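> sequence and predicted model, in that order:
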Amino acid sequence: MKWEGNRQSDNVEDRRSDGGGGGMGGGGGGNLLGALLGGRLRMGVVVVALLGGWALGINPLTLLGMLDGGSMPAGQVSQQPAQRPPADDRMAAFVSTVLADTEDVWTDVFAKSGKTYEKPHLVLFRGARATGCGQGESAMGPFYCPADHKVYIDLGFYETLKNQLGAPGDFAQAYVIAHEIGHHVQNLMGISAKMEQMRSKVSPEKYNALSVRLELQADCLAGVWANHAQSARQLLDAGDVAEAMNAAAKIGDDALQGAGGGRVVPESFTHGTSAQRQHWFDAGLQSGTVKNCDTFASRNL
């Protein structure tokens, strides 16, 4: 991926030295599973949310609120001034550059439809981080919080993506960011609010099915970004698309559940199968249009 020397975003907050993110809603810290189980949520709901959030999606705490018919308390967000990443931090520079490119693409796309794109912030953190959606933890993987319009990522996730999930490559890493920005686009379009309204109206199983469509749409929007970035700036090297498609395959619900001989439970899927994730990323990549990403209207995912 040709990214070096390109513009870097000013909307990256380096919170890696903040020393943790505080407790859940003012109630003290503790570990994620302890907080979840202490709230007596159904174990199946916990598993669905953790798996769904970890595999490149929205904050699992948000999913838990949706799936269990309630809302998770917001964390105590740090008031310390945000720092810019060090100039010699190569991975932070990469993330900042990809974020800047998504800003350029979506600002243009929104402008062409007569709308204004609100640029999100991307927060670098380590360990744990209080967010507008509750306490975020590194084990969740990257996530987007619709409440504060921020993407959160512990850069150590990229080592997990490469070494444990078998999805190396800089464009695979860019796909991760583009997917989360896809959730921001959905939020600005009002899709996230509609999902929120549905949480108390349908069963957990039906909400899982809606979540799959939400996640596949974010994959498609990541493909739309890649299409425009390539057309405008020729960012892609040979093999980059294959890296993203491989990453999409490795994080499909069926692939994650089946890893290590686990049982695949389709009714618990929240992100879609490997084939579905590849299909919808490619749909956005080939068309470059948001209208081709209407997974909610599609009969066949």
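It's in. Residues are numbered from 1 along each chain as shown.
> contacts and neighbour counts: CA atoms only from here.
Will do.
> which residues belonging to stretch 76-84 are considered buried?
Across stretch 76-84, burial judged by 16 or more other C-alpha atoms under 10 Å covers Gln76, Val77.
> start to end distance for that stretch?
End-to-end distance for stretch 76-84, by C-alpha to C-alpha, to the nearest Å: 21 Å.
> distance from that stretch to the middle of the chain?
Distance of stretch 76-84 from the chain centroid (C-alpha atoms, centre = their mean, to the nearest Å) equals 21 Å.
> mind listing what's buried in stretch 289-301?
For stretch 289-301, the neighbour count (16+ other C-alpha under 10 Å) marks Thr289, Val290, Asn292, Cys293, Thr295, Leu301 as buried.
> report the contact partners of the fifth one.
I take that to be Thr295. By C-alpha atoms under 8 Å, 6 or more residues apart in numbering, Thr295 lies in contact with Arg213, Leu214, Leu216, Gln217, Leu301.
> which SSE is the second one in?
Using DSSP states H and E, Leu214 sits in helix 204-233.
> other SSEs contacting that helix?
Judged by 3 or more C-alpha pairs under 8 Å, 6 or more residues apart in numbering; DSSP states H and E, the packing partners of helix 204-233 are helix 90-112, helix 170-188, helix 274-287.
> single out the most deeply packed of those.
Stretch with highest mean neighbour count among the helices and strands packed on helix 204-233: helix 170-188 (a mean of 24; mean count of other C-alpha atoms under 10 Å).
> report all helices and strands that that one contacts.
Under the contact criterion of 3+ C-alpha pairs under 8 Å, 6+ apart, helix 170-188 touches strand 57-58, helix 90-112, strand 143-145, strand 150-153, helix 191-198, helix 204-233, helix 240-250.
> how far does that helix sit from the chain's center?
Distance of helix 170-188 from the chain centroid (C-alpha atoms, centre = their mean) equals 6 Å.
> which residues does it contact?
Helix 170-188 is contacted from outside by 1, 56-58, 95, 98-99, 102, 117-118, 120, 142-144, 146, 149-151, 158, 192-193, 215, 217-219, 221-222, 225, 240-241, 243-247, using C-alpha under 8 Å, 6+ apart.
> again, 7 Å this time
Residues from elsewhere that reach helix 170-188, judged by C-alpha atoms under 7 Å, 6 or more residues apart in numbering: 1, 56-57, 98, 143-144, 146, 149, 151, 158, 192-193, 218-219, 221-222, 240, 243-244, 247.
> report the angle between the axes of that helix and helix 191-198?
Here helix 170-188 points in a direction 60 degrees away from that of helix 191-198 (axes from the mean of the first three to the mean of the last three C-alpha atoms, to 10 degrees).
> compute the inter-axis angle for helix 170-188 and helix 274-287.
With the same axes, to 10 degrees applied, the angle from helix 170-188 to helix 274-287 works out at 80 degrees.
> here's the one I want to compare it with:
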Amino acid sequence: MKWERGSREDHFEDIRGQAPRGRSRGGSALKLGGGGAAVAILVALVSQVLGVDVGGLFGGGAGGGQAGQAGQMQQGQPAPSGTPVNPATDPDNELREFTKFVNNNVQETFDAMFRREGKTYRYAKLVVFTDVVDSGCGQTSSAVGPFYCPPDEKAYIDFSFYRDLKARFGAPGDFAQAYVIAHEIGHHLQNILGIDDKVRSMTRSDRARENEFSVMQELQADCFAGVWAHVASKAGLVEVGDPEEALNAASQIGDDRLQKRAGVQVNKETWTHGSADQRVRWFRRGFDKGDLSVCDTFSSSAL
């Protein structure tokens, strides 16, 4: 993917190296054991078994429950303490610049779409953190993976997820990383469009279909990510092989793939994000059409 360093900072927050309230660096915190994507598989399975929406790209975004429930320790969103990462000595500075660029590009794309329809787009903030973060959804472990929190309108990611995406999930490439960011901003789009509220209302009315509604919402976020990728391609940012990186990432984190990887029986009734084929299909739909209107998973006769 073609991108530039030095992107604007106003929709980006880097709190790596800073400890959330009530926790010093090196102290204990509620975790689900292990690290990164390996834990994300466990998180997804816990979500499916217990019926609790617990994460971002794996366990939920803006959908049926508030992001961060599994790693939540306390409510509130205080200023973190500790020493911020120094860009001059930051080994992940390239990732920081890339993430910042993609976040801005995704949101500027949606902003332009809103303006063409005479609407106002409300920018989200993307927060990068290490291990544990205080959000409007509570104190959350990075074990849940990237997530979006509707109350504070922020998306959260620990850079360790990028490494896990490549090493543990077989989904390398910068465009796979860009897909992750676009998916979470897709949840923000759902929030400001009122789709998040719609899903909560539907879930309250029909608890038996909660997972089904969650799948619809997650696949729509995949489709929104595909719409952004279409526009980025038209703008000359997408290079040969980039779409395949995103499609591979979408496939690798399908619910059926996660269940197989965890050694449990594939059970469609427990899915919260959709199968590998479904996630690929809806990302590709957005990528092929480049229009948000084609992403109405809630009215689709077949997911």
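In hand now; what should we look at? These numbers come from a predicted model, not from an experiment.
> what's the TM-score once they're superposed?
TM-score of the superposed chains, computed with TM-score structural alignment, normalised by the length of the first structure, equals 0.84; 280 aligned residues with a C-alpha RMSD of 2.8 Å.
> out of the contacts of helix 170-188 of the first structure, which end up buried?
Among the contacts of helix 170-188 of the first structure, those classed as buried by neighbour count (16+ other C-alpha under 10 Å) are 1, 56-57, 98, 143-144, 146, 149, 151, 158, 192, 218-219, 221-222, 240, 243-244, 247.
> and Tyr123 of the second structure, what does it touch?
By C-alpha under 7 Å, 6+ apart, the residues touching Tyr123 of the second structure are Gln107.
> oops, could you answer that again for Asp277 of the second structure instead?
Contacts of Asp277 of the second structure were listed using C-alpha under 7 Å, 6+ apart, and they are Ser251.
> aligned to it, what sits in the first structure?
For Asp277 of the second structure, the aligned position in the first structure is Ala275, judged by TM-score structural alignment.
> and for Leu219 of the second structure?
That one, Leu219 of the second structure, aligns with Leu216 by TM-score structural alignment.
> separation between the alignment partner in the first structure of Val199 of the second structure and Ala87 of the first structure?
For Val199 of the second structure, the aligned position in the first structure is Met195, judged by TM-score structural alignment. Taking C-alpha to C-alpha as the measure, Met195 of the first structure falls 39 Å from Ala87 of the first structure.
> same deal with Val241 of the first structure?
Note on Val241 of the first structure: its distance to Ala87 of the first structure, by C-alpha to C-alpha, is 28 Å.
> look at these two and report which has more neighbours.
Val241 (20 against 8; other C-alpha atoms under 10 Å).
> any idea how far the equivalent of that one over in the second structure is from Phe175 of the second structure?
Aligned counterpart of Val241 of the first structure in the second structure: Pro243 (TM-score structural alignment). According to C-alpha to C-alpha, Pro243 of the second structure stands 7 Å off from Phe175 of the second structure.
> go on, Asp296 of the second structure?
Taken as C-alpha to C-alpha, the span from Asp296 of the second structure to Phe175 of the second structure is 24 Å.
> ok, now Ile15 of the second structure?
From Ile15 of the second structure to Phe175 of the second structure the distance is 24 Å (C-alpha to C-alpha).
> quick check: end-to-end length of stretch 132-147 of the first structure?
Taking C-alpha to C-alpha, stretch 132-147 of the first structure runs 5 Å from one end to the other.
> ignore what I typed, I meant stretch 117-135 of the first structure.
From its first residue to its last, stretch 117-135 of the first structure covers 27 Å (C-alpha to C-alpha).
> just stretch 112-119 of the first structure next, same as before
16 Å.
> can you tell me what part of the second structure it aligns to?
Going by TM-score structural alignment, stretch 112-119 of the first structure sits over residues 116-123 in the second structure.
> in the matching stretch, what counts as buried?
By 16+ other C-alpha under 10 Å, the buried positions in stretch 116-123 of the second structure come out as Tyr121, Tyr123.
> chain center to that stretch: distance?
Its chain's average C-alpha position is 22 Å from that of stretch 116-123 of the second structure, according to C-alpha atoms, centre = their mean.
> and Val180 of the second structure, how far from Ser135 of the second structure?
19 Å.
> rewinding a little: how about the match of Val241 of the first structure, what does it touch?
Contacts for Pro243 of the second structure (C-alpha under 7 Å, 6+ apart) come out as none.
> with the one 10 residues further on instead?
The contact partners of Ile253 of the second structure, by C-alpha under 7 Å, 6+ apart, come to Ala276.
> and His11 of the second structure, how many neighbours?
Quick note: His11 of the second structure (other C-alpha under 10 Å) scores 15 neighbours.
> can I assume it is in contact with Ala124?
Yes - in this structure His11 of the second structure lies within contact range of Ala124 using C-alpha atoms under 7 Å: 6.5 Å.
> which non-adjacent residue is nearest the alignment partner in the first structure of Gln265 of the second structure?
Counting by TM-score structural alignment, Gln265 of the second structure corresponds to Arg263 in the first structure. Excluding the flanking residues, the one nearest Arg263 of the first structure by C-alpha to C-alpha, 6 or more residues apart in numbering is Gln257, at 6.2 Å.
> just Tyr156 of the second structure next, same as before
Sequence neighbours aside, Val127 is the residue nearest to Tyr156 of the second structure in space, at 4.8 Å (criterion: C-alpha to C-alpha, 6+ apart).
> switch the helices and strands packed on helix 204-233 of the first structure over to TSV; also include distance to Gly127 of the first structure.
Compiled in TSV, these are given as follows (distance: least, C-alpha to C-alpha, whole Å):
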stretch	distance to Gly127 of the first structure
helix 90-112	17
helix 170-188	19
helix 274-287	28
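> between those helices, which one is nearest to Leu50 of the first structure?
Nearest to Leu50 of the first structure among these is helix 170-188 (16.3 Å), distances taken as C-alpha to C-alpha.
> and that closest one, how far from the second structure on average?
Superposed on the second structure, helix 170-188 of the first structure shows a mean distance to its aligned partners of 0.3 Å (mean C-alpha distance after the TM-score superposition for the first structure).
> got the contact list for His271 of the first structure?
Applying C-alpha under 7 Å, 6+ apart to His271 of the first structure gives the contacts Gly52, Ser211, Val212, Glu215, Leu216, Gly252, Asp253.
> pretty sure the fifth one sits against Arg277.
Yes - the pair Leu216 of the first structure and Arg277 qualifies as a contact (C-alpha under 7 Å) at a distance of 5.9 Å.
> joint contacts of these two?
With C-alpha under 7 Å, 6+ apart as the test, Leu216 of the first structure and Arg277 reach no residue in common.
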